[in-house]
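Participant: heads up, no residue letters with this:
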C-alpha cells in the first residue's frame, strides 16, 4: 500500500500499485473487528506502561485516542481508507494522525501477525458466546413446545416408515439433546481458543521485557500461547469453530426437513405460523414453509465455509502467510448464517402447533404397537427371534385381510399364531397402550418424558 510503504515500511522506495491495493485490501470485511482490535490495543498499551516502555501519560493519551476512534467508528463517521489496507492499520494510522510519535509507540513489541490472531480470537470468542445463547433459546423453545403438547402421541419413523408410537414431547426433547451436544462442543472449542497469541510478535517473540500474563488477564484469556512460532500460523480455532457451526447447521437442517414434511397435506401433523411462511405468485392457496426450507438450504453455505478453511490452511508452512487473510470471510459468514438460522428456528418452534385431531385420525394405522406386542411375548418366555416372526405373520395376516390394526384380529387368530397370545394380549394393543408399556430410561414412557422435561426446564432456567 502506498500509505503503508511510506509510513510503516521504509524498505520500499515507491508506493504500492493501486491494483495491488485493491487486490490485497481486507478493510471491506475485517472492519467488523474494530472493537476487538481496540480492546487488544488498550490492553497492550497498558502492559507497555506497566513494564516501563511507555510512560503513564503516553498510555493515557493512547487509551483516550483509541476510545475516541471507537466512538467515531460506532457513529459511522470514521473514514476507513482502502490504502491503509485493513482495520488494524486504519486504526493505528488514525491514532498516529492524532498523537504523532506517541501513537507510533503503540505497535512496540507486537506484529500484525499476533495482533490479527488476537483480534480474531476475541471476535470468535464473542461469537461463540452469542451462538451458545441462541442454542439455549432454541432449546427452551423446544421444551416449551413439549410442555404445550404433553400427552400428544405421534408416530415415530425409521426409513420414513411408521415404526413405534412416541410422545410428541419425546420427539422435541430429541432436538434439545442434539442442541445440548452442540453447546458442549462450543464450550470445548472456546476453551481451546482461549489462549492469548499477543506477544508472540512476528514469529520469534521479542527482546523487550513485556508481560504477556498481564495482557491475558486483562483480555480474559485463560492461558498464554507457549510457542511464538505456532501463534501466527494457528487457525485451528477458526476451523474448529466452523466445524461446530456445521454440526449445528446439520442438526437444524434435519429438524427443518422433518417439519417441512409434517406441514404437508400428506402428513398434516403441523400447523406453521403465517408469519414464517410465504405464498405463491400464481397459486392463491399455497402456504410455503420458506423459512424452514432456507434453514435446510443454508447448511450448504456453512459446509462451504468449513471446506474453504480446510483447503486454505492445507500445506501452509509455519508462521504467517498472506493466505490467512482469506480466513475471515468464511468464518464471519458461517457465524452470521448459523446465528440467523437459530434466531428464526426459535420463532418457528414457538409459533408452531401440532394438529392433534389430524394425527389421531390415522394414529392407529401402521401397526405401531407391533413391537410392544412382540415384547409381550418375550415377557412370556418366547425367544425374541421367534416372537418377531410370530408378530410379523400377524401383520401379514392383517395385510391379506385388508385391515390396518392388529386389534382388528380375533382372539382365535392370536391364539393360533402363538398360545402365549392369550388373556392380556389386548391390553398391549393400540397406540396408547403401547406408549404406556415403555419403561426403560430415556424411553418415550410418559413418566420418563416428564422427568426429562423437568430436568431440562431446571437446566435451562424455565
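Facilitator: Received, thanks. These numbers were taken from a predicted model, which means no experiment stands behind them.
Participant: hey, let's count contacts and neighbours off CA atoms from now on
Facilitator: Will do.
Participant: Show me which residues of stretch 19-35 are buried.
Facilitator: Buried residues in stretch 19-35, counted by 16 or more other Cα atoms under 10 Å: 21, 24-27, 30-31, 33-35.
Participant: Let me see the residues that make contact with it.
Facilitator: Stretch 19-35 is contacted by residues 1, 70, 80-83, 85-88, 91, 119-120, 123, 325, 328-329 when judged by Cα atoms under 8 Å, 6 or more residues apart in numbering.
Participant: Go again with 10 Å.
Facilitator: For stretch 19-35, the surrounding residues in contact (Cα atoms under 10 Å, 6 or more residues apart in numbering) are 1-2, 15, 17-18, 37, 40-41, 66-67, 69-71, 73-74, 80-91, 116, 119-120, 122-124, 322, 325-326, 328-329, 332.
Participant: next up, a second structure to put side by side with the first:
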C-alpha cells in the first residue's frame, strides 16, 4: 500500500525525479511527535463530532501511543518511499490499527493545516530552550559584573578611547541586549500560540470539528481567525528566524570584543583552557574559537532569515509548495544557537580580566577630557566654550607628550 496521501485521480505514481524532489522526511521527521500529538487531538475532535465511536477513539489513541513510543525508540522510522512526516506516520498508524480505522483519521484535515500547526508547536518548545540558553549567557555576564563591581576600563566609541567606564557597566550593556532578545522570544510566542488546526487545505471542513477545542488540547491560546491565513502565512517562521538572527548578532558583538580583548595588544582578558583551542603548528597559540564560531554563525543565521523572506515574498494565497522551504533554515538557525549558547556562557563565565591593566588604560587617550569640560560647566562656563577649552588642552598635552593630569601652565 502506498504511503502517499493523494493519488486517486492519477493513473500512475510520481516519477523518481519528482519523488526525490518532493521528499522531506530527512528534515521534517523532527516534527514526528508533534504530528502524533496533533493526531491525538484530531481523533478526539472526530469523536466529539460523532465521526468516531468511543471504542474507535480508544483504539485510535492506543495505536497513536504505540506509534509515539516506537518513534521515540527508533523502532519506527520514515521509509525511503515516504513523502513526508505526515504520510509516514499515517502508514505507521495503519500498520498498528488497520486501514479501516487508521484511514478515518485524515477526515477533516489537510497537510496544509497540519504542518502550519506542527511548526508552531516545534517553535514554541524550541523558543523555551533558546530562552534558557540566552539567559545563561546573560547570567554569566552579570556574574562577571558582580565579581568586578569597581573595576574601571576605557570606554570606547568608534573603537577609540572615549570615557572611562566600569567593566560591570560595559558587561551589563551586553546583558541588556540579550534580555531584550528574551523579551522578543516571549512576544513572538504570543503570536505563535494561535493554532491553524482545522483550517484544512484553506477552507476548513464541513464535518463540524471544533478548532478551538483542538487548539486548547494542544496548548494553544486559541485558533486562527481566518483559515486561508492559517494555512498560507509563515510570518511566524520569519519572525522566529529574525529573533534567532538577532540573538546571533548580539552574541557576535560580544564575541568580537572577546576576540579583541584577548589579543596581546589589548590584554584585557585571558581565556580558560577549556574554552579555547591551540594551533597545529604554533605551540604558543591560545585561540578564541568559541567567539569566532559565534561570530561566523551569526552570518549563517542572517542568511537563513534572508533566504526565508525571499521564499515568502511573492506567494499568492493560499498554500504553495514553496512553503516546504520554510523549515530547514529555521531548524538550522535554532540548531546553531543551541550549540553556540552553552559554549558562549561557559567562555564568558570563565574569562579572567586583568583589572590592573584595564584601570591603567582607563585614563589613556585623554578620556577625561569630557570631565574637564563638565568641570568648567559646573564653574559657570558655557559648554560650547568649555568644550573648546578642553579640546585645546588635549591638543597641548598631545604636543607635549603628556596626559591631561600632567599638563601645567608652563
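Facilitator: Cool, got the structure. Quick caveat: nothing in here was measured; it's all calculated off a predicted structure.
Participant: that older thread, helices - which of the buried residues of stretch 19-35 of structure 1 land there?
Facilitator: Counted as lying in helices by DSSP state H, out of these, are 21, 24, 27, 30, 34-35.
Participant: and of these, the nearest to residue 341 of structure 1?
Facilitator: residue 30 (22.6 Å; Cα to Cα).
Participant: do you know how far the counterpart of the closest one in structure 2 is from residue 266 of structure 2?
Facilitator: By TM-score structural alignment, residue 30 of structure 1 lines up with residue 28 in structure 2. Distance, residue 28 of structure 2 to residue 266 of structure 2, using Cα to Cα, to the nearest Å: 46 Å.
Participant: my guess is residue 200 of structure 1 meets residue 233, correct?
Facilitator: No. Applying Cα atoms under 10 Å, one finds residue 200 of structure 1 not in contact with residue 233, separated by 11.2 Å.
Participant: more neighbours, those two?
Facilitator: residue 200 (26 against 20; other Cα atoms under 10 Å).
Participant: buried ones in whichever helix in structure 1 runs longest?
Facilitator: The single longest helix within structure 1, with elements called by DSSP H, is helix 112-148. Residues of helix 112-148 of structure 1 classed as buried: 112-125, 127-128, 131-147 (neighbour count, 16+ other Cα under 10 Å).
Participant: what about that helix, how far off from structure 2?
Facilitator: Averaged over the aligned pairs, helix 112-148 of structure 1 sits 0.9 Å from structure 2 after superposition, using mean Cα distance after the TM-score superposition for structure 1.
Participant: Now the common contact residues for residue 200 and residue 233 of structure 1.
Facilitator: Residues touching both residue 200 of structure 1 and residue 233 (Cα under 10 Å, 6+ apart) are 113-114.
Participant: so how many other residues sit close to the nearest residue to residue 125 of structure 1 once chain neighbours are set aside?
Facilitator: Nearest residue to residue 125 of structure 1, sequence neighbours excluded (Cα to Cα, 6 or more residues apart in numbering): residue 190, at 6.4 Å. By other Cα under 10 Å, 20 other residues sit near residue 190 of structure 1.
Participant: Test my guess that residue 190 of structure 1 contacts residue 131.
Facilitator: No. With contact defined as Cα under 10 Å, residue 190 of structure 1 and residue 131 do not form a contacting pair (11.5 Å).
Participant: Between the two, which contacts overlap?
Facilitator: By Cα under 10 Å, 6+ apart, the residues touching both residue 190 of structure 1 and residue 131 are residue 125.
Participant: neighbours around residue 183 of structure 2, how many?
Facilitator: 14.
Participant: ok, it to residue 322 of structure 2 distance?
Facilitator: Counting by Cα to Cα, the gap from residue 183 of structure 2 to residue 322 of structure 2 is 30 Å.
Participant: Where do the strands of structure 1 begin and end?
Facilitator: 153-158, 161-167, 195-196, 223-224, 270-271, 353-354 (DSSP state E).
Participant: Would you tell me which of the ones you listed gets closest to residue 409 of structure 1?
Facilitator: Per Cα to Cα, nearest to residue 409 of structure 1 of these: strand 161-167, 19.2 Å.
Participant: now that closest one against strand 153-158, angle please.
Facilitator: Put simply, strand 161-167 of structure 1 runs at 140 degrees to strand 153-158, going by axes from the mean of the first three to the mean of the last three Cα atoms, to 10 degrees.
Participant: For residue 125 of structure 2, give its distance to residue 400 of structure 2.
Facilitator: From residue 125 of structure 2 to residue 400 of structure 2 the distance is 62 Å (Cα to Cα).
Participant: whoops, I mixed them up, residue 167 of structure 2
Facilitator: Distance, residue 167 of structure 2 to residue 400 of structure 2, using Cα to Cα: 30 Å.
Participant: If you count surrounding residues, which of these two has more?
Facilitator: residue 167 (24 against 11).
Participant: Surely that one touches residue 149?
Facilitator: Yes. Counting by Cα under 10 Å, residue 149 is a contact partner of residue 167 of structure 2 at 7.5 Å.
Participant: List the buried residues of stretch 371-387 of structure 2.
Facilitator: Neighbour-count burial for stretch 371-387 of structure 2, with 16+ other Cα under 10 Å as criterion, is recorded at 372-374, 376-377, 386-387.
Participant: Next, format the residues you listed as TSV and append distance to residue 102 of structure 2.
Facilitator: TSV is the format used below for the buried residues of stretch 371-387 of structure 2 (distance: Cα to Cα, whole Å):
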residue	distance to residue 102 of structure 2
372	81
373	80
374	79
376	84
377	82
386	83
387	80
